[in-house]
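Visitor: Predicted model and sequence below, questions to follow.
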Amino acid sequence: MKKKGLLSLVSVLILTLLLSACSSGGNSSNAGNGEGSGSSAEKVKLTFTLWGDVNSGANEQTLADEFNAAHPNIEVKFEPVPGDGYGTKLTASLAGGTAPDVFLVGEGDFRSFVDKGVIEPLDDYIAKDDAFDINIFQKSLIDMEKLDGKLYYLPKDFNPLALWYNKKLFDDAKIEYPSADWTWDDMTQAAQKLTKQENGKFTQFGFNAGTWEYPIYTYLWANGTDIANEDGSKAEGFMNGEKTVAAMEKYVALSKGENRVSPTPQDTQTLGGDSSMFMTGKLAMMITGRWVKSDLDKSDVEYGSALIPTGADGTRAGIIAAAGWAVNSKSKHKQEAYELVKWLSGTDAQKLRSKDGLVLPATVTELEAVKSAEQADKAVIEMMDYAQKPVTMRSGNGPLFKDEFTQALEKVLLGRQDMKAALDEAAKNVDAKIK
């Protein structure tokens, strides 16, 4: 009886081990989550990228290390792209089939990458993921990252644009700091008082009316106009509409002539850029994002931030610069890549990136914590309530509008065409290319 019982026990143990071995292999989803895999299972290898170098991406490397520790069956490698040309290099690698499994996309390219078919929609993954709640994120950011009803990105962080001002220059001129009641005309009047010349040479400018399209969009929207219709299918009557032409003539006048209050593009280049001019007391106001805090805080400049001024009728408009993590639609390990995207966008990641104050957390709870403690840059956070989508986020035709509009502006600034002629030509070109 004892021998028979022993044999029976051995048989049961062998059968149990065989069944266990069969059930543990071949499940990439479980391997991605670090669950149910034997130690002999081959690791899933992923790569992810963003613009910048290893130093500027130190937080991402930390997150990669933590992800690897928490997912023993996945090996993640962080490969940032230093220097300029991130979008070009990423597009080339996607076309060549060598792109990373996960990559970062700026809001201006959200639509174009989706239209290329290189971004994996996340809705099905989220629907099957009982442990993930999309509501941890700011709704406005999730809405930005949805295109045609599908969610393609999860947010890294965000930055609303605001009006930044040099307190010392205002104090020296005995001018009150910008207020929430300011219109663009009020700002222009203050800029005139803050602009200085010595011996016919400009030594200080009141405001930077540069060629970057984002501040220009906020100005046009505040004045009731845009360079495109809502769905980005038409430029005629919008880019060259009466309101747009009038508003842009007024905007360009800020940086033209001997009575200008803004540096020309050539002035800005010569003087080292608007941030450098701002910190050295050569520029009193600029519209930009919170990312400038890093350089401002390293300098001795006293600065403040305010809401972007309103149009004459009280309309205020803003814009959000954001970035979103995407899964490569050609990745061999999409489920594991989705797990990585969640990790890079999650609560701990948001806390890590926003601790130095250069960006704002995309998650609701963490942003509320920043709001409760924020004093100096409160206006920056408030500007998110006025954010609108540029045409590059509303339509796949967006880049056509942006490129033609920018070229028209350059022609005007170089004196090659007047505003009406330049915008007429630009609108005609856009509509022809769309057709």
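Guide: Yes, it's here.

Visitor: When you work out contacts or count neighbours from here on, use the C-alpha atoms and nothing else.
Guide: Fine.

Visitor: helix or strand for the residue nearest to the spatial centre of the chain, which one?
Guide: For the chain, the residue whose C-alpha lies nearest the mean C-alpha position (C-alpha atoms, centre = their mean) is A322; its distance is 2.2 Å. Using DSSP states H and E, A322 falls within strand 320-327.

Visitor: starting at the chain centroid, how far to that strand?
Guide: 6 Å (C-alpha atoms, centre = their mean, to the nearest Å).

Visitor: now the next helix or strand after that strand and strand 320-327, what's the angle there?
Guide: Beyond strand 320-327 on the C-terminal side, the first helix or strand identified by DSSP H and E is helix 334-345. For helix 334-345 and strand 320-327, the angle between their directions (axes from the mean of the first three to the mean of the last three C-alpha atoms, to 10 degrees) works out to 150 degrees.

Visitor: tell me the contacts of the residue nearest to the centre of the chain?
Guide: Neighbour list for A322: G106, E107, P155, K156, D157, F158, N159 [criterion: C-alpha atoms under 8 Å, 6 or more residues apart in numbering].

Visitor: same thing but at 6 Å, please
Guide: E107, F158 (C-alpha atoms under 6 Å, 6 or more residues apart in numbering).

Visitor: Test my guess that W325 contacts Y153.
Guide: Yes. A contact is recorded between W325 and Y153 when judged using C-alpha atoms under 6 Å, the distance being 5.3 Å.

Visitor: take a look at this one as well, against the first:
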Amino acid sequence: MKRTAALLSLLATLTAATVTAGCGDTAEPAADTVSLLVAGTPDELAAYRALAAAYERATPGARVTLIEASTAKDLMTRVSTSIAGNSPPDLFLINYRNYGQFAVKGALAPVTARLAASAGLHEQDFYPQAMGAFQWRGEQMCLPQNISSLAVYYNRTLFKQYEVAEPAAGWHWNDMVATAQALTRDASGRTVRAGEPETAGVPVAVHGLGVAPELIRMAPLIWSNGGDIVDDPGAPTRLTLDTPQAREVMQDFLELPRIGVVPSDVEVEAQDYEARFAAGKLAMFVSSRRVTTAFRAITGFDWDVAPLPQYRTPANILHSDAYCMTRTSANQDAAWRFLEYALSDAGATLMAKTGRTVPSRISVATSPAFLSPGTPPARSQIFLDTIPALRPVPTIATWPEIEDATGKVLENAFFHGDPLDKVIRDLDAATRTVFERGAASR
């Protein structure tokens, strides 16, 4: 009986000491407890758990309460509602395209002074492109965990099988389209070309290319062609997709389904681009570094990455997530100590080994922890070579709404063939008032 009572007492003690991710607690947190809200795949969330555990081992008495969101959208909802309810996490990890709405509301605690006084972190430790994306009204609002860009993931086995040259640095958009045509095949391995009578009605087993019809996929190509997506990157009031440079890119992009090198909307609905590539049904797939962790589980073929194609000059779009500290957090000192560890060589190395991110910390990005010799992709250096050509989208409170609005128009145009002039008019109509609200809040 005494043994049973002792066991029950021990279980009660352990239960009281355990903080379940995402659950509230009426007790006051310990002075060295910090809550962190993140989103990700199971592999990514496992990496954050490992990071939290490593920090706790390295910092006696410290504790990290990890709050796990299922998706980026779920994370945004949780951040918004928790800030509105005056119960936000101490820290959250967010993409720079989404953080503007919280900076505008004054919901974030700037870290400029803490960074300047830190013995462990220094501004020059990080790529300036990522740091700049999280600066607001002269303050460093958040510290970047990663810096990524778009790349072309490609199935090396298919390239070798059909004797197609692998993509090289400096390749043009037209080169990518021609490569996609050469690799679009039926089940017997024959080339399938749209408009050719001998392959009319023949089901495509492997499409040459997968790319989502989104503004953030078109933007770097427009920049490469000498155009821009907005009238003023610093204070945008409208899209500028009616210029000759932007029109050329959009026309080329929207013609991909008519050329026959991309899967249809029905096919994508049944199996998304990432899953299709992993299944060997796409020869090439345009995405950021985030898919690497999943692709490392591929055993049926060899794969690698290539640079994004260009028009006139190299250009790419910044992908970066950062740790942001909430203004009303009562544990800002503890949160900062966690950040110093998470973004140190030790913490950044741990996250780099997942393969999911390109570290924002230069010393780790240029180390074997990220470049990972012997582990795909073999050409990880491409992500570092691209950094000088990275550009961010504008930081305004309503940018996520602009992406949503343009995504609906572009998806319909991509799969259903709307005329270019109509697409440009529809994009402007769908976003003009959203830009106005963003300008007003700034």
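Guide: The structure has been received and is ready for your questions. Remember, it's a predicted structure, so these values are computed and weren't measured experimentally.

Visitor: of W325 and Y153 of the first structure, who's got more company?
Guide: For W325 of the first structure versus Y153, neighbours defined as other C-alpha atoms under 10 Å are more numerous around Y153 (30 against 27).

Visitor: Verify the contact between that one and L147 for me.
Guide: No. Contact between Y153 of the first structure and L147 fails when scored by C-alpha under 6 Å: they sit 9.6 Å apart.

Visitor: mind listing what's buried in stretch 394-404 of the second structure?
Guide: Neighbour-count burial for stretch 394-404 of the second structure, with 16 or more other C-alpha atoms under 10 Å as criterion, is recorded at P394, T395, I396, A397, T398, W399, P400, E401, I402.

Visitor: Just give the nearest non-adjacent residue to the fifth one, would you?
Guide: Once its chain neighbours are removed from consideration, T398 of the second structure has its nearest residue in G438; the separation is 5.0 Å (C-alpha to C-alpha, 6 or more residues apart in numbering).

Visitor: Spit out the contact partners of that neighbour.
Guide: Residues counted as contacts of G438 of the second structure (C-alpha under 6 Å, 6+ apart) are I396, A397, T398.

Visitor: And the strand holding A322 of the first structure against the second structure, how far off on average?
Guide: On superposition with the second structure, the mean distance recorded for strand 320-327 of the first structure (mean C-alpha distance after the TM-score superposition for the first structure) is 1.3 Å.

Visitor: Over in the second structure, find the residue span that strand aligns onto.
Guide: Under the alignment (TM-score structural alignment), strand 320-327 of the first structure falls on residues 318-325 in the second structure.

Visitor: Could I get the full set of strands for the stretch 201-350 of the second structure?
Guide: Across the stretch 201-350 of the second structure, reading from the start of the chain, the strands by DSSP state E, counting those that start in this stretch fall at 284-287, 303-307, 316-317, 321-325.

Visitor: thinking again about what came up before, out of the buried residues of stretch 394-404 of the second structure, which sit inside helices?
Guide: With helices taken from DSSP state H, the overlap with these comprises W399, P400, E401, I402.

Visitor: how much space between the third one and V202 of the second structure?
Guide: Taking C-alpha to C-alpha, to the nearest Å as the measure, E401 of the second structure falls 39 Å from V202 of the second structure.

Visitor: Kindly report the same for the last one.
Guide: I402 of the second structure sits at a distance of 38 Å from V202 of the second structure (criterion: C-alpha to C-alpha).

Visitor: cool, the second one as well?
Guide: As defined by C-alpha to C-alpha, P400 of the second structure lies at a distance of 40 Å from V202 of the second structure.

Visitor: And for the first one?
Guide: When distance is defined by C-alpha to C-alpha, W399 of the second structure is 42 Å away from V202 of the second structure.

Visitor: still on that earlier bit, what's the closest of the buried residues of stretch 394-404 of the second structure to A103 of the second structure?
Guide: The closest of these to A103 of the second structure turns out to be A397 (C-alpha to C-alpha; 8.0 Å).

Visitor: following the lengthiest helix in the first structure, which helix or strand shows up next?
Guide: In the first structure, with assignment by DSSP H, the single longest helix is helix 2-24. Using DSSP H and E, the helix or strand that follows helix 2-24 of the first structure in sequence is helix 28-33.

Visitor: what span of the second structure lines up against that following helix?
Guide: When helix 28-33 of the first structure is aligned against the second structure using TM-score structural alignment, it corresponds to no residues at all.

Visitor: Of all the residues in that helix, which ones are buried?
Guide: By neighbour count on 16+ other C-alpha under 10 Å, the buried set for helix 28-33 of the first structure is S28, N30, A31, G32, N33.

Visitor: Next, the residue lying closest to D418 of the second structure once chain neighbours are set aside: secondary structure please.
Guide: Using C-alpha to C-alpha, 6+ apart and skipping the chain neighbours, the partner closest in space to D418 of the second structure is N412 (7.5 Å). Look at N412 of the second structure: counting by DSSP: H, G, I helix; E, B strand; the rest coil, its state is helix.

Visitor: May I see the ones in helices among the buried residues of stretch 394-404 of the second structure arranged in a markdown table, with distance to R425 of the second structure as well?
Guide: Compiled in a markdown table, these are given as follows (distance: C-alpha to C-alpha, whole Å):
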| residue | distance to R425 of the second structure |
| --- | --- |
| W399 | 19 |
| P400 | 20 |
| E401 | 17 |
| I402 | 15 |
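
Visitor: between the residues you listed, which is closest to D304 of the second structure?
Guide: The shortest approach to D304 of the second structure among these belongs to P400, at 30.6 Å (C-alpha to C-alpha).

Visitor: The closest one and T33 of the second structure, how far apart?
Guide: 32 Å.

Visitor: For the residue mapped onto P88 of the second structure from the first structure, give me its contacts.
Guide: Using TM-score structural alignment, the partner of P88 of the second structure in the first structure is A99. Residues in contact with A99 of the first structure (C-alpha under 6 Å, 6+ apart) are S93.

Visitor: separation between A99 of the first structure and S56 of the first structure?
Guide: Counting by C-alpha to C-alpha, the gap between A99 of the first structure and S56 of the first structure amounts to 21 Å.
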